[in-house]
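> any chance you can model this:
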Amino acid sequence: MNTTVRLLALFLAAGISQMASAEEIDNLTAVYNEDGKYFTEDDVPTYNVQEDGTIDWPTYSGFRRYHSECHVCHGPEGEGSSYAPALKASAIDMDYYDFVDVVVNGRTRVGAAENSVMPSFGNNPNVMCYLDDIYVYLKARGAEVVPRGRPRKKEPKHDAIREAENACLGS
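Prediction:
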């Protein structure tokens, strides 16, 4: 599925998710996996960390992508910096579709107590092709199930993930 179609599907789903009941939904626990990716009960991407510390491929990929595109402003491991806020808690507290919206479209907040600008990354394939990976990595950091530093053990990269990556990047 190309990136434009995928993003359209995400935004349509966002409208549906906001109509859902206000009951608390577990946005961390993986209840199923599909082609090497893990999802919550409400079909939101999430991480999977095994008892021996082995993480799923998307979380590992998210670590790599976060540190190539996001950590310059938001600090290493999603911890925040003097320039931009920590993201590890945001990935847990913020609705997935709101997270996607902010990354794709950017956000500006200007006021008496705040002045911040998050640029749009909607045209950056190094972010957009790995957006779910970055999100699940930040969720895992926020839940404190993945420690700081490069993850030591990871699941192998699923063929479907490799194919989707190649399609998104035009390889």
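> drop to CA atoms for contacts and neighbour counts, all remaining ones
Noted.
> span of stretch 79-87 from start to end?
7 Å (Cα to Cα, to the nearest Å).
> tell me the buried residues in it?
79-80, 84-87 (16 or more other Cα atoms under 10 Å).
> now the residues you listed as CSV including secondary structure and distance to E41?
Formatted as CSV, the buried residues of stretch 79-87 follow (DSSP: H, G, I helix; E, B strand; the rest coil; distance: Cα to Cα, whole Å):
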residue, secondary structure, distance to E41
E79, coil, 27
G80, coil, 29
A84, coil, 31
P85, coil, 29
A86, coil, 26
L87, coil, 23
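> in JSON lines, list those residues along with distance to E69.
Below are these laid out as JSON lines (distance: Cα to Cα, whole Å):
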{"residue": "E79", "distance to E69": "15"}
{"residue": "G80", "distance to E69": "14"}
{"residue": "A84", "distance to E69": "13"}
{"residue": "P85", "distance to E69": "15"}
{"residue": "A86", "distance to E69": "14"}
{"residue": "L87", "distance to E69": "13"}
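> also this sequence, please, to line up against the first:
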Amino acid sequence: MAGTPLAKAEPPGDPTPIRSDDGKYVDKNGNPTYQIGKGGEVDWYTYSGFVRYSAECLRCHGPDGMGSSYGPALVESLKRLGYSDFFSTVAGGKQDVNAAQTLVMPALGGDRNVMCYVDSIYVYLRARADGALGRGRPAQHAPKPASYVKAENECMG
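As a prediction, this is how the structure comes out:
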């Protein structure tokens, strides 16, 4: 679940998965990515990302990552924000203060409900940003991998 930043601070790049470790897909740079089948079935991490995003991020960043009056549209942010920057911002927070506005993203590094699922949240938002996944709950998803259950239990305690 919780990952460590693997890529340099750069745009996410090509989302094509090059390998899977028990249902967790990564791109050529080793960053978490999504897999969507021809029938629209999403991998478990993308589905879990939707669920976790909806529970933990929606209140500030709006439904489906589309933004709100409290937080920016993450669907737009992830077009230019790579995994390392995303992870760092979620864990460490961000503050952008100027004469016109004050924007604050709280540091969530100690919040297990977020950090145990940060890879899933990233994968879901990456699929949304790439236009590979529409709005709303994915209709079909792959089963939960055994390694996901194990990692979730270890991370959540």
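> in which helix or strand would I find the most centrally placed residue in the second structure?
Nearest residue to the geometric centre of the second structure (Cα atoms, centre = their mean): Y122, 1.4 Å. Using DSSP states H and E, Y122 of the second structure maps to helix 118-129.
> check the mean deviation of the very next helix or strand once past that helix from the first structure.
Sequence order places helix 146-156 as the next helix or strand after helix 118-129 of the second structure, per DSSP H and E. Helix 146-156 of the second structure differs from its equivalent in the first structure by a mean of 0.5 Å after superposition (mean Cα distance after the TM-score superposition for the first structure).
> what's D98 of the first structure aligned with over in the second structure?
By TM-score structural alignment, D98 of the first structure lines up with D85 in the second structure.
> so where do the strands sit in the second structure?
19-21, 24-26, 32-33, 94-97, 102-105 (DSSP state E).
> now the second one: which residue numbers in the first structure?
I take that to be strand 24-26 of the second structure. In the comparison with the first structure, strand 24-26 of the second structure aligns to the range 37-39 (TM-score structural alignment).
> give me the mean deviation of the matching stretch from the second structure.
Stretch 37-39 of the first structure sits 0.5 Å off on average (mean Cα distance after the TM-score superposition for the first structure).
> centre of the chain to that stretch, how far?
Put simply, stretch 37-39 of the first structure sits 12 Å off its chain's centre (Cα atoms, centre = their mean, to the nearest Å).
> outside of it, which residues touch it?
With contacts defined as Cα atoms under 8 Å, 6 or more residues apart in numbering, stretch 37-39 of the first structure is touched by 29-33, 45-48, 56-58.
> now those: which count as buried?
29-30, 45-48, 56-58.
> can you tell me which of those residues are in helices?
Judged by DSSP state H, those include 57-58 as members of helices.
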